[in-house]
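In: any chance you could fold what I've pasted below:
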Amino acid sequence: MNYKHLGRTGLRVSPIALGCMNFGELTDEANSFEIMDAALDAGINFFDTADVYGGPQTPDMPKGFGTSEEYIGNWLAQDNSRRDRIVLATKVYQPMETGPNDKHLSAHHIRRACEASLKRLKTDHIDLYQMHHIDRATPWEEVWQAMEQLIREGKITYVGSSNFAGWDIALAQCSAASRNLLGLASEQSLYNLTARTIELEVIPALRHFGIGLTPWSPIGMGLLGGVLGKITEGRRATPGLQARIKALRPQLEAYEALCAELGESPARVALAWLLHNPAVTSVISGPRTAGQLLESLKALTLKLPDEALTRLDEIWPGPGGEAPQAYAW
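Out: Below is the predicted model of the structure:
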């Protein structure tokens, strides 16, 4: 495994991260344990979850909230040596209860949410504590005060963001610098061949500040995983995804034909495309089975030729480069 630095930090993580979003919702505890065992055996040391994972992510349907963290905590408790072998990441922001202060990034909620995550994870520290979304109603002075306190207490080590715009990243870093803090170590963004908006401003901001990129949904909710061959299975049968498949069918046909020419699975090509980007530190793979996880690891040895990269850009065009040159002189 060729471990990479998480942005400008000295922390080294595997280029494929284990995304634990499905734990508790689509994957039961026994199969979650099997996936984590396989990940550790394969050299994956980066485990990503969130306090809200494990069930429907809505405040009026709290059933399942925290289950993913609980499964990870139970797995860690089986063998104390596991904790020091992984970089454990979780998130804060989403509503965990229905009270007015049970969500977002107030210092009040950050403190309580961190304590609750530590309890579920059965650990005394979180390696990477990520803000799951931007909260523009809370000043950065308050957010960094809360994070600084958690760092001082040894409860978290690094801070990350998720779903931030480029200017949110810049504001966060300027505020952190004024407090002599490291600031953000990583940003977890939606990024795949079908969703390339972050190439405009987020990726340039991350490069400027030395922040690692950890893309989520690398195969586009299954669209890039050979969807045309299994068009009515699982989540693909939902009306929303069926509509997207219909709208994108010409591109999907061209994409899957290219993958067939390369002799590679569509999912592997989608992952390899992300991994070839120097801005990407680690791709979040969210397997439902250990087999799916091991399949994703094959992308680490796939080097796409220049011709294939050009054709992928033709099939799935990006925004035209970085802002403002993408849309102005």
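In: only C-alpha atoms from now on, for both contacts and neighbour counts.
Out: Fine.
In: could you pull out the helices for the stretch 151-300 of the chain?
Out: 166-178, 202-209, 239-262, 266-275, 290-297 (DSSP state H, counting those that start in this stretch).
In: mean neighbour count and distance to Asp313 added to those helices, as JSON lines?
Out: JSON lines is the format used below for the helices of the stretch 151-300 of the chain (neighbours: other CA atoms under 10 Å; distance: least, CA to CA, whole Å):
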{"stretch": "helix 166-178", "mean neighbour count": "16", "distance to Asp313": "23"}
{"stretch": "helix 202-209", "mean neighbour count": "18", "distance to Asp313": "17"}
{"stretch": "helix 239-262", "mean neighbour count": "15", "distance to Asp313": "10"}
{"stretch": "helix 266-275", "mean neighbour count": "23", "distance to Asp313": "10"}
{"stretch": "helix 290-297", "mean neighbour count": "17", "distance to Asp313": "22"}
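In: what's the closest of those helices to Leu223?
Out: helix 239-262 (7.3 Å; CA to CA).
In: what sits up against the closest one?
Out: 223-224, 226, 228, 231, 235-236, 265-266, 269, 308, 312, 315-316 (CA atoms under 8 Å, 6 or more residues apart in numbering).
In: just the buried ones from those?
Out: With burial judged by 16 or more other CA atoms under 10 Å, the buried subset of those is Leu223, Leu224, Gly226, Ile231, Arg236, Ser265, Pro266, Val269, Ala308, Leu312, Ile315, Trp316.
In: ok, back up a step: show me the two of the contacts of helix 239-262 that sit farthest apart.
Out: Going by CA to CA, the pair spanning these furthest: Arg235 and Ala308, at 28.7 Å.
In: before we move on, the earlier item: Phe46 is nearest to which of the helices of the stretch 151-300 of the chain?
Out: With CA to CA as the measure, helix 290-297 is the member of these nearest Phe46 (13.1 Å).
In: quick check: buried residues in the next helix or strand along the chain from that closest one?
Out: Per DSSP states H and E, the first helix or strand lying C-terminal to helix 290-297 is helix 306-315. Neighbour-count burial for helix 306-315 flags Ala308, Leu312, Ile315 (criterion: 16+ other CA under 10 Å).
In: let me have those in TSV, adding distance to Ala205 as columns.
Out: Listed next are the buried residues of helix 306-315 as TSV, based on distance: CA to CA, whole Å:
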residue	distance to Ala205
Ala308	27
Leu312	24
Ile315	26
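In: out of these, who's nearest Trp144?
Out: For those, the nearest to Trp144 is Leu312 (40.3 Å; CA to CA).
In: I have a second one here; can you model it like the first so I can compare?
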Amino acid sequence: MEYTQLGRTGLKVSRLVLGTMNFGPQTDEPHSHAIMDAALDAGINFFDTANVYGWGENKGRTESIIGSWFAKGGGRREKVVLATKVYGNMGAEGEPWPNEDKLSALNIRRAVDASLKRLQTDHIDLYQFHHIDRSTPFEEIWQAIDVLVGQGKILYVGSSNFPGYKIAQANEIAARRDGTIGLVSEQCLYNLAERRAEMEVIPAAQEYGLGVIPWSPLHGGLLGGIIKKQVEGGRRASGRAADALKDPALRSRIQSYEDLLDKHHLEPGETALAWLLTRPGVTGPIVGPRTTEQLESALRAVELELPESLLTDLDELFPGTGPSPEAFAW
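Out: All right, here's what the predicted structure looks like:
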């Protein structure tokens, strides 16, 4: 496994991030534990989750599964850089109550303590804002974070799904506070088929020293060899991927992508991950395996070296928008 520093921090993290969103909803606890053990054995030390994972009446379940894995001991917690998130509503299903979501100082305080209890740990290494909160000023958010850092409950803070201007705003306000480090990472939607983050989010992250952590690196499975799997009678497209393939132009592009990689004797999913590892500012993509076999496939991406000719061809297939303002002006 290769390692890099997370943004401008001294924290060393693996170039692949273990995403845990499937733990609970699609992967039971024993198999989730097996995947985490395999990830750690392979050198992945960066685990990502969120307080809402488990979803619906089971939200919080994913953190609890990770917590029971930590409780097994064997240095598991000590070896892991643990990241979780706050923003989503954690109140009882069907019984909404004020102050159980978003980024008020009250909710941040309550959410951290609840996550620590589920995770069976005394601190969170990277605490991430899952979304922007348009109703809470950053002065309040940073005041709450400073208290938690002082208490040793969290070490670093990151964002997720932030536009470029909010990254700038958050860190400019943090810079005016004595001792506040500000955001050190941004977790954003970024892959070959969805490159809008290159317009402003990634440039802002680079300017302010944030590590970029792409989520959905296979774009909901579209970049994982989905057409070939259908032809061979494997797992069929569902949800957003199935809807996307109804677009003839996009289906043709995905087919061309698979044909191109077939000529290079490369697996589509592994190539999509390897491509992200070549992108400026990227710390490492989040992989969310449902099985240990899927984890093994993701691990092979770290070893891939994509030739320049292939990178050029991929840029032609999925050109993206380019940086702003050139993307929309001159």
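In: can you give me the TM-score here?
Out: The TM-score (TM-score structural alignment, normalised by the length of structure 1) is 0.95; 321 aligned residues with a CA RMSD of 1.2 Å.
In: just name the closest of the buried ones among the contacts of helix 239-262 of structure 1 to Val202 of structure 1, please.
Out: Looking across these and measuring by CA to CA, the closest to Val202 of structure 1 is Trp316, at 18.8 Å.
In: what residue in structure 2 is paired with that closest one?
Out: Matched to structure 2 by TM-score structural alignment, Trp316 of structure 1 sits across from Phe318.
In: pretty sure that match is touching Arg196, no?
Out: No - counting by CA atoms under 8 Å, Phe318 of structure 2 sits too far from Arg196 to count as a contact (11.2 Å).
In: which residues do the two both contact?
Out: Between them, Phe318 of structure 2 and Arg196 share no contacting residue, judged by CA under 8 Å, 6+ apart.
In: compute the distance between Arg120 of structure 1 and Val143 of structure 1, please.
Out: Noted for Arg120 of structure 1: a distance of 23 Å to Val143 of structure 1, by CA to CA, to the nearest Å.
In: with Ile198 of structure 1 instead?
Out: On the measure of CA to CA, Ile198 of structure 1 and Val143 of structure 1 end up 24 Å apart.
In: Asn192 of structure 1 too?
Out: For Asn192 of structure 1, the distance to Val143 of structure 1 - CA to CA - is 30 Å.
In: ok, Asp124 of structure 1 next?
Out: Between Asp124 of structure 1 and Val143 of structure 1 the distance, using CA to CA, works out to 21 Å.
In: more neighbours: those two, which one.
Out: Shown here are Asp124 of structure 1 and Val143; by other CA atoms under 10 Å, Val143 has more neighbours (20 against 12).
In: aligned to the more buried one, what sits in structure 2?
Out: Taking TM-score structural alignment, the alignment pairs Val143 of structure 1 with Ile141 from structure 2.
In: residue contacts, that match?
Out: Leu103, Ser104, Ala105.
In: if you rank the residues you listed by neighbours, which is first?
Out: Leu103 (27 neighbours).
In: quick one: residues contacting it.
Out: Contacts of Leu103 of structure 2 by CA under 8 Å, 6+ apart are Val86, Tyr87, Phe129, Asp133, Thr136, Ile141.
In: buried ones among these?
Out: Neighbour counting over those (16+ other CA under 10 Å) leaves Val86, Tyr87, Phe129, Asp133, Ile141 as the buried ones.
In: of all those, which comes closest to Tyr208 of structure 2?
Out: Among these, Phe129 lies closest to Tyr208 of structure 2 (CA to CA), at 16.7 Å.
In: show me what the closest one aligns to in structure 1.
Out: Per TM-score structural alignment, Phe129 of structure 2 is aligned with Met131.
In: quick check: closest non-adjacent residue to its match.
Out: Spatial nearest neighbour of Met131 of structure 1, excluding adjacent residues (CA to CA, 6 or more residues apart in numbering): Ser161 at 4.6 Å.
In: how close does that neighbour get to Asp102 of structure 1?
Out: 19 Å.
In: what are the ranges of the helices in the stretch 1-150 of structure 1?
Out: Remark: helices assigned in the stretch 1-150 of structure 1 by DSSP H, counting those that start in this stretch are 29-42, 67-78, 107-121, 140-152.
In: please identify the buried residues of the first one?
Out: Applying a neighbour-count criterion of 16+ other CA under 10 Å, one finds Glu29, Asn31, Ser32, Phe33, Ile35, Met36, Ala38, Ala39, Leu40 buried in helix 29-42 of structure 1.
In: then the longest one?
Out: When neighbours are counted by 16+ other CA under 10 Å, the buried residues of helix 107-121 of structure 1 are found to be Ala107, His109, Ile110, Arg111, Ala113, Cys114, Glu115, Ser117, Leu118, Arg120, Leu121.
In: hang on, Gln173 of structure 1 packs against Leu184?
Out: Yes - counting by CA under 8 Å, Gln173 of structure 1 touches Leu184, with 6.8 Å between them.
In: list the residues that contact the most centrally placed residue in structure 1.
Out: Geometric centre of structure 1, nearest residue: Trp216, 3.9 Å, by CA atoms, centre = their mean. Residues near Trp216 of structure 1 by CA under 8 Å, 6+ apart: Gln188, Ser189, Leu190, Tyr191, Val283, Ile284, Ser285.
In: and those, which of them are buried?
Out: Of the contacts of Trp216 of structure 1, these count as buried by 16+ other CA under 10 Å: Gln188, Ser189, Leu190, Tyr191, Val283, Ile284, Ser285.
In: so can I have a markdown table of those showing distance to Ala260 of structure 1?
Out: Formatted as a markdown table, these follow (distance: CA to CA, whole Å):
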| residue | distance to Ala260 of structure 1 |
| --- | --- |
| Gln188 | 30 |
| Ser189 | 28 |
| Leu190 | 26 |
| Tyr191 | 23 |
| Val283 | 23 |
| Ile284 | 24 |
| Ser285 | 22 |
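In: for these, which one is nearest Ala328 of structure 1?
Out: When the buried ones among the contacts of Trp216 of structure 1 are compared against Ala328 of structure 1 (criterion: CA to CA), the nearest one is Tyr191, at 23.3 Å.
In: my read: the closest one touches Leu213, true?
Out: No - counting by CA under 8 Å, Tyr191 of structure 1 does not reach Leu213; the two are 9.5 Å apart.
In: count of residues packed around Lys85 of structure 2?
Out: 25.
In: give the contact list for the aligned residue in structure 1 for it.
Out: Correspondence of Lys85 of structure 2 to structure 1, assessed by TM-score structural alignment: Lys91. Taking CA under 8 Å, 6+ apart, we find Lys91 of structure 1 in contact with Thr49, Ala50, Asp51, Tyr129, Gln130, Met131, His132.
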